[in-house]
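Enquirer: Okay, predicted coordinates and the sequence, questions at the end:
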Amino acid sequence: MISFKDYIPKYLLHSQNISVAVLNVSGEYTFVNDAFKKRFDFWNGEFVGTHLADTLHPDDREHCMKMINACIENPDQIFQIKIKNVYKSEGKYFWIKWEASVIEDDDKNPLGIMCVGYDVSSEHFAKEQLKSSEMMLKAMMDSTNDGNVLVDTNYKVLNFNKVAQESITQFFGKEVNYGDDFRHYVLQDDYAEFQQYFQKALQGEMTKTERKIQFGDFVSWIEVTYYPVYDADNSLFGVAFNYVDIDARKKAEIQIMNQNEKLTQIAWQQSHKVRGALSTIMGLIHLIKEEKDIETKMKYIKLLEDASVSLDKVIHLIMDVIHDR
């Protein structure tokens, strides 16, 4: 008598790593190998004669039954599904990817449904861990006041934080999306400099620059840093931009520079014009004291008056500079 086992490779029937189960068209087990029993050790009863749904997690029953029905309706196809099972000893879940197909004899008569399972727990947990790490990283990026954007070597956006997203929406009136060409989010006046620093980053060089951003009536200062970004194999795969709002600091620096310039003007006024006027006045006073001729003294007094007026004008100029600080 022909058995379904005659159509299953022996290495699968006796495998210690690959789970194999055979079901009838009603969904009841007719065979399970040792690897299957090991992975389903939480089930205390006999598998043969037990319905598939009784051995599954409640969240997986509907999906598995749909797969079995799909196999019956499409005997020439293979269907896949990933389900979770619980470790009996630890109470934790592990994940198995199943492939199901109909076993047929030489006359195309169905002998059962073979399900072959592969443990993909490490792959699943790695993806979950990566997802968790990405969420934590994004949360950290969103909690900072800095803007951060990561693009690949072809300018395609790979990642961005909340500050960067809000800035782009403010300046360009649209939201940035993964895969966008970042060059569309560079102001025209900054494009040449952006290309210069981007190319330096592609050569492995980190650069930092201060930029005055002017968009309509909006004016602000930012500090932008371009970083080359490498993968685990130390291969460069993109460029990261970090920009910090330095508007308050920059405007304070500009104010100090303007004040210093005015102080320099005051110092020059004092060292040249004031001293010149004072020297003239002191000289005329000496002449007046020494001069006996009244008419000549009056001429000196007139010159003294002119020098005083000149000094007064210089003092007013200095006061104007001081009050304009």
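Expert: Yes, it's here.
Enquirer: alpha carbons only for contacts and neighbour counts from here, please
Expert: Fine.
Enquirer: Endpoints of stretch 47-63, how far apart?
Expert: The first and final residues of stretch 47-63 sit 20 Å from each other (Cα to Cα, to the nearest Å).
Enquirer: same deal with stretch 9-17?
Expert: With Cα to Cα applied, stretch 9-17 spans 14 Å between its terminal residues.
Enquirer: Distance from that stretch to the middle of the chain?
Expert: Per Cα atoms, centre = their mean, to the nearest Å, the displacement of stretch 9-17 from the mean C-alpha position of its chain is 47 Å.
Enquirer: what does that stretch rub up against?
Expert: 5, 18, 19, 20, 33, 34, 35, 118 (Cα atoms under 8 Å, 6 or more residues apart in numbering).
Enquirer: Secondary structure element holding the fourth one?
Expert: Read it as residue 20. Residue 20 belongs to strand 19-23 when elements are defined using DSSP states H and E.
Enquirer: counting contacts, what elements does that strand pack onto?
Expert: If you count contacts as 3 or more Cα pairs under 8 Å, 6 or more residues apart in numbering; DSSP states H and E, strand 19-23 packs onto helix 10-13, strand 29-32, helix 34-39, strand 110-119.
Enquirer: Taking strand 110-119 as reference, get the angle to it.
Expert: Regarding strand 19-23 and strand 110-119, their directions subtend 150 degrees when assessed with axes from the mean of the first three to the mean of the last three Cα atoms, to 10 degrees.
Enquirer: How far away from the center of its chain is strand 19-23?
Expert: The gap between the average C-alpha position of strand 19-23 and the chain average comes to 46 Å, counting by Cα atoms, centre = their mean.
Enquirer: buried ones in it?
Expert: Neighbour counts over strand 19-23 (16 or more other Cα atoms under 10 Å) mark 19, 20, 21, 22, 23 as buried.
Enquirer: hang on, the earlier thing: export the contacts of stretch 9-17 as a markdown table, with columns for distance to residue 242.
Expert: Output for these, formatted as a markdown table (distance: Cα to Cα, whole Å):
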| residue | distance to residue 242 |
| --- | --- |
| 5 | 63 |
| 18 | 49 |
| 19 | 50 |
| 20 | 53 |
| 33 | 56 |
| 34 | 56 |
| 35 | 52 |
| 118 | 44 |
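Enquirer: Filter those residues down to the buried ones.
Expert: Applying 16+ other Cα under 10 Å to those, the neighbour count classes 18, 19, 20, 33, 34, 35 as buried.
Enquirer: try this one next to it:
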Amino acid sequence: MENMLDSITDGFYALNKNWEVTFMNRAAEQALCCTREEVMGKNLWDFFPRSREGRFYQEYERAMNERVSVHFEECYAPLGVWGSMNVYPTKDGIVVYFVDITEQKKIQEKIYNDGQNLRAIINNTRDLIWSVDRQSQIITGNQAFWDRVKKLTDKNEDEVTNADFVEERLKVFFESYERAFTDEAFSLVREREIEGKKVYEELNFNPIRDLHDVVIGVNCLVRDITESQEHLHKIEDQNKRLREIAWIQSHRVRVPVASILGLVQLCDLNDSPNAEIISKLKISAEQLDKVIMEITGLTDDLI
């Protein structure tokens, strides 16, 4: 029996009615960082004084006194070891069979923390983020998305179905799902009117693939780009006005300046009583012509 219990990879030990250890296998020695010689005949709670913390004492005592089998998971804090504990009553006391699940707990904790971090990231935005499966059923969404759903349907996360999205203006989403199911990632801009004001939204759709690279769903994101679109329209309007100014500079303003220069050339400065004035007029006209040409050169790309 001892050889068999020593050959298993999970921990095993036995206690008598005085809580003294009567047997411990090698796996239990390794998990609890002790030897059977050190612990045999010793009171478990004295040898591992902090083992009274958590659920160990409570569950062991229940198995001992009520003669029932119990199962629980607990961590022995001094060693940082998690065990999946199975306790069985025997004629002389109880036996404990446990599996070291420390690595599993670490993985579970990492998955949980990663999930919490991801939720914090996707909820820390006003963008709507959600995903759907191949049947266009919603898998998950961030808080901003569910707030929008509540506003549209007056239903909570666990109540809403595809039947609640039948409005014509939502048709674009179901059409986009089908497009993304063909393994295409794309984005588009939607313009709509809310309470008399134009609103622009950028819609992004990306396929979700499984381990075999098969598309199993779609990740979606809607971002309000009204402010940036309004800024873009403002820039376009300014560019239009600059083009008009450039055209006026190169056509309408330069023509009279050229005429002035031509007339000045016709004047005989030697015979004119205003020779000095005409000379200065010529210089000023040439300077003005040069400025106009510089402005026209700077705005050539806008015309």
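Expert: Ah, there it is. From a predicted model like this one, the values you see are computed outputs, not experimental measurements.
Enquirer: deepest of the helices and strands packed on strand 19-23 of structure 1, which one?
Expert: Ranked by mean neighbour count under mean count of other Cα atoms under 10 Å, these are led by strand 110-119, which reaches a mean of 21.
Enquirer: What span of structure 2 is the helix or strand just after that strand aligned with?
Expert: Later in the chain than strand 110-119 of structure 1, the nearest helix or strand by DSSP H and E is helix 121-142. Counting by TM-score structural alignment, helix 121-142 of structure 1 falls onto residues 102-123 of structure 2.
Enquirer: the helices in the stretch 51-200 of structure 1, which residues?
Expert: If DSSP state H, counting those that start in this stretch is used as the criterion, the helices of the stretch 51-200 of structure 1 fall at 61-73, 121-142, 162-172, 191-202.
Enquirer: and the shortest one, how far from structure 2 on average?
Expert: After superposition onto structure 2, helix 162-172 of structure 1 lies on average 3.5 Å away from the residues it aligns with, using mean Cα distance after the TM-score superposition for structure 1.
Enquirer: buried set for that helix?
Expert: Residues of helix 162-172 of structure 1 classed as buried: 162, 163, 164, 165 (neighbour count, 16+ other Cα under 10 Å).
Enquirer: got the contact list for that helix?
Expert: 141, 142, 145, 146, 147, 148, 149, 174, 175, 176, 185, 215.
Enquirer: quick one on the thing from earlier: including distance to residue 252 of structure 1, could the helices and strands packed on strand 19-23 of structure 1 go into CSV?
Expert: Conversion of these to CSV gives the following (distance: least, Cα to Cα, whole Å):
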stretch, distance to residue 252 of structure 1
helix 10-13, 76
strand 29-32, 77
helix 34-39, 68
strand 110-119, 62
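Enquirer: Can you pull up the most central residue in structure 1?
Expert: Here the mean C-alpha position of structure 1 is nearest to the C-alpha of residue 160 (Cα atoms, centre = their mean), at a distance of 3.4 Å.
Enquirer: Return the residues in contact with the corresponding residue of structure 2 for that one.
Expert: Per TM-score structural alignment, the equivalent position to residue 160 of structure 1 in structure 2 is residue 141. Contacts for residue 141 of structure 2 (Cα under 8 Å, 6+ apart) come out as 128, 129, 130, 131.
Enquirer: Would you format those as JSON lines with distance to residue 200 of structure 2 included?
Expert: What follows is the contacts of residue 141 of structure 2, written out as JSON lines (distance: Cα to Cα, whole Å):
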{"residue": "128", "distance to residue 200 of structure 2": "14"}
{"residue": "129", "distance to residue 200 of structure 2": "17"}
{"residue": "130", "distance to residue 200 of structure 2": "19"}
{"residue": "131", "distance to residue 200 of structure 2": "21"}
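Enquirer: Show me these that map onto strands.
Expert: When DSSP state E is applied, these are split such that 128, 129, 130, 131 fall in strands.
Enquirer: In a helix, residue 47 of structure 1, correct?
Expert: No - per DSSP: H, G, I helix; E, B strand; the rest coil, residue 47 of structure 1 lies outside any helix segment and is coil.
Enquirer: correct me, but it touches residue 32?
Expert: Yes - judged on Cα atoms under 8 Å, residue 47 of structure 1 makes contact with residue 32 at a distance of 7.3 Å.
Enquirer: Whichever strand or helix holds residue 305 of structure 1 aligns to what range in structure 2?
Expert: Here residue 305 of structure 1 sits within helix 294-323, counting by DSSP H and E. Applying TM-score structural alignment, one finds that helix 294-323 of structure 1 aligns to no residue range of structure 2.
Enquirer: Give me the contact list for the match of helix 121-142 of structure 1.
Expert: Surrounding stretch 102-123 of structure 2, the residues in contact under the criterion Cα under 8 Å, 6+ apart are 80, 81, 82, 83, 129, 142, 143, 144.
Enquirer: sorry, back to before: out of the helices and strands packed on strand 19-23 of structure 1, the one nearest residue 65 of structure 1 is which?
Expert: Evaluated with Cα to Cα, these place strand 110-119 nearest to residue 65 of structure 1, the distance being 11.9 Å.
Enquirer: so how far is that closest one off the chain centroid?
Expert: 44 Å.
Enquirer: what's the closest of the helices and strands packed on strand 19-23 of structure 1 to residue 52 of structure 1?
Expert: Taking Cα to Cα as the criterion, residue 52 of structure 1 comes closest to strand 29-32 out of those, the separation being 6.6 Å.
Enquirer: Show me how far the closest one is from its chain's centre.
Expert: On the basis of Cα atoms, centre = their mean, strand 29-32 of structure 1 is displaced by 51 Å from the centre of the chain it belongs to.
Enquirer: Give me the mean deviation of that strand from structure 2.
Expert: Strand 29-32 of structure 1 versus its aligned partner: 1.8 Å mean (mean Cα distance after the TM-score superposition for structure 1).
Enquirer: for that strand, packing partners?
Expert: Helices and strands touching strand 29-32 of structure 1, by 3+ Cα pairs under 8 Å, 6+ apart, are strand 19-23.
Enquirer: which residues of structure 2 does the strand it packs on align to?
Expert: Taking TM-score structural alignment as the measure, structure 2 aligns residues 11-15 with strand 19-23 of structure 1.
Enquirer: In TSV, list the ones in strands among the contacts of residue 141 of structure 2 along with neighbour count.
Expert: Converted to TSV, these look like this (neighbours: other Cα atoms under 10 Å):
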residue	neighbour count
128	21
129	21
130	21
131	21
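Enquirer: ok, back up a step: between the contacts of residue 141 of structure 2, which sits nearest residue 295 of structure 2?
Expert: Looking at the contacts of residue 141 of structure 2 and their distance to residue 295 of structure 2, the nearest is residue 128, at 46.6 Å (Cα to Cα).
Enquirer: Excluding residues flanking it in the chain, which one is nearest the closest one?
Expert: If the residues on either side of it in the chain are set aside, residue 128 of structure 2 comes closest to residue 145, at 4.6 Å by Cα to Cα, 6 or more residues apart in numbering.
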